Structures are given as structure tokens and as C-alpha cells.
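**Student:** quick one, what's the 3D model for this:
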Amino acid sequence: MLPTVKKLTAAALAVGLAACTSAGARETESASADAASKAPFPSTYSAYPGRPTALVGATVYDGAGKKIDNGTVLFRDGKVEAVGDASLSTDGYDRVDGTGKFVTPGVIDIHSHLGDYPTPAVEAHSDGNEATSPTTPEVWAEHSVWPQDPGFTRALANGGVTALQILPGSANLMGGRSVTLKNVPSRTVQGMKFPGAPYGFKMACGENPKRVYGDRGRMPSTRMGNFAVNRQTWLDAKAYDGKKRDLAKETLKGVLDGEILVHNHCYRADEMALVMDMAKEMGYKVSAFHHAVEAYKIGDLLRENDVCSAIWADWYGFKMESYDGILENAALLFREGACVVIHSDDANGIQRLNQEAAKAQAAGHRLGIDISDAEVIRWFTLNPAKAMGVDGMTGSLEPGKMADVVLWNGNPLSVYSRPEKVWVDGALMFDAMDRKRRPVSDFELGQPGEGDVK
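**Tutor:** This is a model prediction of the structure:
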């Protein structure tokens, strides 16, 4: 066995070095484009090179609610050029036969901690939560991201994930800025940062902050304490004049100015309603409530306030504030016309967001709420893109958008289906049929279905 392992380790090193070399070249090429940027940590992302590609003969779900049988998707130079039926000309494109297969936009996870809580899960890697104060708006999740976390390649290969938002943890009322990444190999987090994506701001309600800080004998120790600390922090931020730099207040001002999007960890319906009231009082907007296991109770309020619910299909009952979670949460929200997003919050769950969405769809069906497959695909493509502020660039297969595309070997809402090919900005980043385009890492040695171990 040792010679095989040594061979694989060498191969992994070679692939890793190749990826780093390529990533380094891409970052260097794009650095000049960002030189004039005033951002303190600018993106150096530049798409890997791709080829003009035509996916033909597959069932296409465009992410915006449309299904095309025997469809054609054309992309070139990193952008989708056309989506239609078999009549589209494919001259000048590399043809990929999708007969009997399915095409969707790239999967997007709105709630991930990859890189901040990477694999292996050891204390030395636990960098996702600055749990030293109830409010830490000054911290940025990107400054903890380890780009070589093998969770990124697992999410790409097993889940078709092409973009994801990395959030701080939920110990704090205000946990800091999130960052949106493209799921590509890079030596640095700047080389993964989604170009043009707004920052997010992580907040948390309920049990977590009151438990963490109440157990330390300090405020907040109750839900009323949570809201009191939040309101005072917002009032202080509104008075900030910017004459003396304050990193925390700079982030809060960005939220109040609408430049940074609020992503609020919140379970109970009553608290979500209170947060929306506080947002109106202070002059900001909640983009999405995360976890939101009781969102089904206030679907009309969420729709009226244009707030998405980023939820699990069936996680509930693991703490008191999650006991009223139900399997039909997504379906009831959909029936109300509210925005539904399926999220992971988990290094394993991110690899099967498509299956989680299918479970939520099935729960609705049992209740008598029939939701089409084309609409369910939206829950892990266009809807998260909307809540993350990048729906103008990705999330659906539309001309001019990024060519973030997944070819599935079967219906993506089937437990038996897996990504066969994944493109990010038109570059083929994973191919299950090509050993050279499968992610390999030393952390994958001996894992079933991973690497090259026989």
C-alpha cells in the first residue's frame, strides 16, 4: 500500500503546485485591474481560461423558473451567450452531449464556514468567531479564510457549488463582515473573492449571544438584552462622523448606507418580526434570515419586507428555539410568495444542497403544495444570488451572466444524481470522467471515491 500512497501524494503535490502556479498567474494578470481600487483588500480574481462550449441535448433548468427539454446552452469567454432549444447553432463551439442529462446554473451556498472552520476540524483551525465581545463589526471573515481547505473542492465536485458566502459564526449579536467567493483554487483569499460582490454583515438573534455572554456574567443575558445592545450599537453608528477612523462603525455605516447586506441568524418568528421593526427604526434592511426554522409563521411579513429565508430542509429540535421547526417550512413560504433559499451551514451539507431542496419539495407535496422542479432549482441558484446581491451576475443561465454551469448525470433533485462536469466562468473546473480534472488533495488520501486510491 505504501508505494500507492507515495504515488498519490506526489500526484497531489503536482496538481497542487500546478493549481498554485496557475492561480498565481491569474492573480498577477488581474492585479493591475484592481490597482486603482480603494478597497483595502481588493479581489485579484480572474477566471481560469475556458473554451467556447455548447451543451446540447440536456434538460435545462435556467434557475429562473424555466425548463427546456432537449435544450442548448452556449457560453464563451466566461459568459453565457445563449440558452434555447436544439435550433441554436453550435458552430465554433466544443459540443458536449447532454442527452439524458440535466443542466443547471452553478449551485450557490449563502451560508458556509468553509475556510474559517476548515478540515481537519482542529482547534488551530477554529477561526470563524471572534467571541470576545457581543458586537464585533470590525472583523472580516475573509481574514480567516484558508484557501486550501479541502471542503472547497468537495463542494465543487460533489455539490456543483460555484459560489458561496463565508460568514462569521453566531456567538455574537454582530459577528462581522462576510465574504462571497468563487469556488476556484487559489493561493490567497483575494484570488477567490467574487468580483463586484457586496459585503455581507452577520448578525445573530436568540439563544446564542444571550447564552455565550450571559454565561460570562455580562450583557446580554436575555432576549431583551440582545435588542438593547443592538439598538444602542446602531444609534452610536448613526452618530459616527468619520473624522476619526473606527473600523466597527465603518462597517455599520456601510450597512446603514445600503452598501453591506445584513444576514441575520434567527430561529423564532417573533424575533424575526422584531428585527424587521428595528431595521425600519434604524434605517437598514435585512437581506435574509438564516436558519429561520419558524419563518413559515410569518411568510406574509417576509414577503412584504422582501426578506429571504435561508433554511435547512429538516434540521430542527436540537435546541429550544428550534423546536417549532417543521419539514414544510420551505413549501409554506413558497405558497406565501416569500423568497426561499436552501443553505448548508455545514461542510457536508454543502455537498448536497440539491438533495436538501428535493426533500423540502417532497414535504410540500405531502401537504398538497406542488412545486415544480424548475422552481425548486431556484432555491439553490438564483434566490441565494439575489440575497447575496450578485443575481445580476450569476444564479441563472441568461445571456451576459457568468458561465457558472453544472452538467448533472441525472435529475439534480434525485438522490442518485451527481455533478458530471462543473464550469466556473466558463472554465471546466471538474470533470468526473477525466482524472486530470478531479480535485486531489493530501487530505483526501484513502477517502472512498476521492483521489486515486485503489
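**Student:** please make it C-alpha for all contacts and neighbour counts, starting now.
**Tutor:** Fine.
**Student:** all helices of the stretch 1-150 of the chain, in order?
**Tutor:** Using DSSP state H, counting those that start in this stretch, the helices of the stretch 1-150 of the chain run over 2-31, 150-159.
**Student:** out of those helices, nearest to residue 324?
**Tutor:** helix 150-159 (28.8 Å; C-alpha to C-alpha).
**Student:** for that closest one, packing partners?
**Tutor:** strand 419-424 (3 or more C-alpha pairs under 8 Å, 6 or more residues apart in numbering; DSSP states H and E).
**Student:** could you redo the last one with a cut-off of 6 Å?
**Tutor:** Here helix 150-159 touches no other helix or strand, going by 3 or more C-alpha pairs under 6 Å, 6 or more residues apart in numbering; DSSP states H and E.
**Student:** centre of the chain to it, how far?
**Tutor:** 12 Å (C-alpha atoms, centre = their mean, to the nearest Å).
**Student:** report the angle between it and strand 419-424.
**Tutor:** Interaxial angle of helix 150-159 relative to strand 419-424 (axes from the mean of the first three to the mean of the last three C-alpha atoms, to 10 degrees): 120 degrees.
**Student:** how near is residue 173 to residue 163?
**Tutor:** When distance is defined by C-alpha to C-alpha, to the nearest Å, residue 173 is 26 Å away from residue 163.
**Student:** okay, the helices of the stretch 1-150 of the chain, which one's buried deepest?
**Tutor:** Across the helices of the stretch 1-150 of the chain, averaging neighbours per residue (mean count of other C-alpha atoms under 10 Å) puts helix 150-159 on top, at a mean of 24.
**Student:** and the following helix or strand past that one, how far out from the chain's middle?
**Tutor:** Proceeding N to C from helix 150-159, the next assigned helix or strand is strand 161-166, under DSSP states H and E. Put simply, strand 161-166 sits 4 Å off its chain's centre (C-alpha atoms, centre = their mean).
**Student:** also this sequence, please, to line up against the first:
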Amino acid sequence: MRKHSALIALLAAVSLVLSACQGDKTKAAKPELPNPNPYPSTYQLPATEPTLIQNATVLDGLGKQWDKADVLLQNGKIQQIATDISPPAGAQLIDAQGQWLTPGFIDVHSHLGLYPAPETANHADGNEMTSPVTAEVWAEHSVWPGDPQFEKVLAGGVTTLQVLPGSGNLIGGRGVTLKNIPAITVQAMKFPDAPYSLKMACGENPKAVYGEKGVAPSTRMGNMAGFRAAWIQAKAYQKSWQDYVADTVAGEEVDAPERNLQMETLAAVLDGQIRIHNHCYRADEMAQMIDMSKEFGYSIAAFHHGVEAYKVAPLLAQENICAVVWADWWGFKQEAYDMVPENLALLEHAQACAIIHSDDPIQAQRLNQEIAKAMAAGNRMGMNISRAQAIRWVTSNAAISLGLEDQVGAIAAGKNADLVLWDGDPFSVYSHSNKVWIDGKLRYDRNNPAVAPTSDFNLGMLQGQENLP
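**Tutor:** Reported below is the predicted structural model:
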């Protein structure tokens, strides 16, 4: 089970010290540590019947295309992918002849629930722009589960989302990974034991936000100084807890350090418990952020909005950092100008972890078309990228960036049964998702609206419209 606090690493140190003292008659004291997971997931695996999807063209998310394949779902997992699977007793049979089956899509850069519909100023909860460093805030505490946009992206095949704070701050707070299911509480949507993420932002956004306020940072060098100052504080905070644990286990009576929610999150990054997802457009800034991660001893999981990622693709591959990009968005600000539509394909060519993302509730409804555009751009360059390769940009590669590759992102035995059945080639603008499963439960059926009832809020809006004269 994954943990989400830097303090968990201290427990390992406690265990080692206690083991060393087993022969000592003096029982070592147990240090009092904060609860590392005060807002746990309450998601429950739904009861499902065995389902056998037959005769589908399968893109497995691992680089292979299967023709006329069967996929068996049971107890929320993928049990088998093969040809001519014998159905277990009581299995629901789905004839997928002429249809395509893919893993559920993973949008690693979403703001659904933080900037929900209806889009009003009082409903915008994604940017705590009161300080350049707000590592203490958690996106899940702003997510509104009733956002009607969740059901729209479900119809587009998105089964897992990473919801991130905005990019107005240098360090914007924790992100959260959600299962795209209807729920009353955000805890019921939280992907059980998924690692937390930390949103950081280099470049124009933070320096513009705070420069306009007449405070630091107002330049890119101010950005870097602000980051470094925060990490210096975090290192000191981390050491204060390490010293407290060591002194307590040694039998000394010492007070625990005063908790600091901001530093608690940053120290968890330093201990490898929280994954950095870094908004960063320019190649030179990506290189600087990598240098800074080495200065302070943490890892970067992914650079988001990497418009210039193609320029440093070999560096990203070498450092095992994913590049999260658009197919063709560009030009909306200075740092977004040097875009090429072959960005994803060039990252793939360099054997970097390449990922498509939305950052937009509309684009999230058609991520299949976005990867099709990126694949086509690469193939016009002569790269010969197959559909089986390209689908990884929104499935298994995305799962890697979230630290969930052992559970989602692929159609393989033992993975969660998150699947999308398309009525045709998913790389075609004419194709639609017919059915979407999450953990083996049918959550969307294009031909049966009753499978995915609308949100309470949206239902009220629709009823109101019906009553209009």
C-alpha cells in the first residue's frame, strides 16, 4: 500500500532502530507522528458479473494490436486476453465484431471539479493565489463531484483523471487521482492508495501573477530563487522530524516539531512519497528544473504543457521524466510559440515517455482524436507510428506518470478492468465510444442512457429547462 507523507519514511527508520535494540531491556519509545492519510479513499469495488467481450480489435496499451480477440472481465479485473476464450458460467457475452477495444483513457492534467460547469467566478477553486508557495493546499478539497463535465469526458473514454491545482503559483498544491464515477463525495472518487502529486509551475504564469502584485517573483530568476528557498526550508523541516524520531527511539524525552502543512507536503516529495508534476513550456527551463531536482534530491515525474519538449527529448528519456503535451495547441502566449505538431512523435522517437493531455473539459472529450492528430504528424515525417504505439500516449504512459502502471493503462491479465469499446477505429473522427467499463462495471452505454444517469445538479437544470414556457 502506498503512503502519502514524508513521515512514513521515518517509520522505516524507527523499525530499524527498534530491531537493533531488541536485545536491550529498555523498551524504545514510539514517536508520535501525524496521520499520513487523514482523507482516505472510500471507493468500493462494485459487484459485477463476469463479462466476455468477443471478436474485438484490441489495442492493448502495451504496443500490440490483437485482431478478433476476446477479453474476459471478472471481479473487477482483466482475467485474460486471447482468442476463443470459453465463457465462464453466467458470463455476459458482448459481440464486439467490427468494434475496437482500448484501455480506459487517463487524463493526467485535468481541472474538472475545480473549475466546474457552470463556469462562474464564485465556482473557480483551482488557484490559491495568495502566496507563490501554497504546498499546503490539496486539490481534492476543492473538487465538486457534481460537476456535469465528469460525465461528458466519461463518454469520451476517460476513466481516470489526475485533477491538479492551477498554475498561478510556483508551487500550487497537491493533485489527486480520481476514478471517473458518479459520487456524492470526493473521497468516494479517489483512486485507492494512488500517490499524491505536487503541482509546480515555472515560466510566465507565476511571475506574471506576482509581478502584477508588485511582489516576488516577477522574473524567471525570481521563480528559481523562490523554488530554492522553499526546498531549503523543506530540507530543514525533514531533518527536524528525522532528529525527533532518532532522539525518541534513543530514549530521550523530546517534543515533536511543530507541524507545518506546507513543509509536510514538500518533505514528502523529498522522501519520494509525492510525485512532481511540473507545468513547464520551455526546453531551457525543463533543464533548469532537472538541475534543481538534483540539487535537492527529489525526482520529477512529468513536465506538463511541454511545448518545447521535443528539443530536450533525449534528456527527458535519460532522466525518466514523462512529457505531457498537446497535439497542436500553441501561440496563446510567448512561451507557447515554438511548437511543432510532431512533438509527441519526436518524443516517441527518442524513447521518452510521451503523453497527451487535455487541460480542457472539451478537449478531454476527444483525446482519441488528439492522439490521432499527433500520430499523423509523426507519420508525415516518416516515423511509421502505429495505432498500437500511439494509444500508449493516453493509457500506459499516462499510468507510468501517475505511478499506477501496475493497475491501469493496459489490457492485460491482472489489470483493473477499465475499458472502452469503440464503434469503429478510435483514431477516426467518425467513431464514438459505445461502452465504458471501470473496474469491470459498465459506467457508460451510448445506446442505454440509463446506465449513466446525469449528475444531481445537471438533472435539476434539465428539469428546469423542461418547465420553461
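**Student:** residue 186 of the first structure is nearest to which of the helices of the stretch 1-150 of the first structure?
**Tutor:** helix 2-31 (5.2 Å).
**Student:** what's the local residue count around the aligned residue in the second structure for residue 61 of the first structure?
**Tutor:** Taking TM-score structural alignment, residue 61 of the first structure has residue 59 as its aligned residue in the second structure. Applying other C-alpha atoms under 10 Å, we find 24 residues neighbouring residue 59 of the second structure.
**Student:** ok, the closest residue to residue 59 of the second structure other than its chain neighbours - contacts?
**Tutor:** Distances taken as C-alpha to C-alpha, 6 or more residues apart in numbering put residue 65 closest to residue 59 of the second structure, at 4.7 Å, once the chain neighbours are dropped. Counting by C-alpha atoms under 6 Å, 6 or more residues apart in numbering, residue 65 of the second structure touches 58, 59, 388.
**Student:** redo those residues as JSON lines? Include distance to residue 372 of the second structure.
**Tutor:** Formatted as JSON lines, these follow (distance: C-alpha to C-alpha, whole Å):
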{"residue": "58", "distance to residue 372 of the second structure": "16"}
{"residue": "59", "distance to residue 372 of the second structure": "14"}
{"residue": "388", "distance to residue 372 of the second structure": "11"}
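**Student:** inside strands: which ones of those residues?
**Tutor:** Counting by DSSP state E, the part of these found in strands is 58, 59.
**Student:** re earlier: with distance to residue 248 of the first structure as extra columns, can I get the helices of the stretch 1-150 of the first structure in TSV?
**Tutor:** As requested, those are arranged in TSV below (distance: least, C-alpha to C-alpha, whole Å):
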stretch	distance to residue 248 of the first structure
helix 2-31	28
helix 150-159	29
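**Student:** contacts for stretch 332-351 of the second structure, please.
**Tutor:** 307, 310, 313, 314, 328, 330, 331, 354, 377, 378.
**Student:** residues touching the residue in the first structure that the fifth one lines up against, list them.
**Tutor:** Taking TM-score structural alignment, the alignment pairs residue 328 of the second structure with residue 314 from the first structure. Listed by C-alpha under 6 Å, 6+ apart, the contact set of residue 314 of the first structure reads residue 327.
**Student:** mind redoing it with 8 Å?
**Tutor:** Neighbouring residues of residue 314 of the first structure by C-alpha atoms under 8 Å, 6 or more residues apart in numbering: 325, 326, 327, 360.
**Student:** now swap in residue 142 of the second structure and tell me
**Tutor:** Counting by C-alpha under 8 Å, 6+ apart, residue 142 of the second structure touches 113, 114, 125, 126.
**Student:** hang on, isn't the first one packed against residue 141?
**Tutor:** No. Residue 113 of the second structure is beyond contact range of residue 141, at 10.0 Å (criterion: C-alpha atoms under 8 Å).
**Student:** between these two, who's got more neighbours?
**Tutor:** Neighbours were counted for residue 113 of the second structure and for residue 141 using other C-alpha under 10 Å; residue 113 has more, 24 against 15.
**Student:** the first structure: which residue goes with the more buried one?
**Tutor:** Match for residue 113 of the second structure (TM-score structural alignment): residue 115.
**Student:** what's the answer for residue 425 of the second structure, then?
**Tutor:** So, by TM-score structural alignment, residue 425 of the second structure is matched to residue 411.
**Student:** what about that match, how many residues nearby?
**Tutor:** Applying other C-alpha under 10 Å, I find that residue 411 of the first structure has 18 neighbouring residues.
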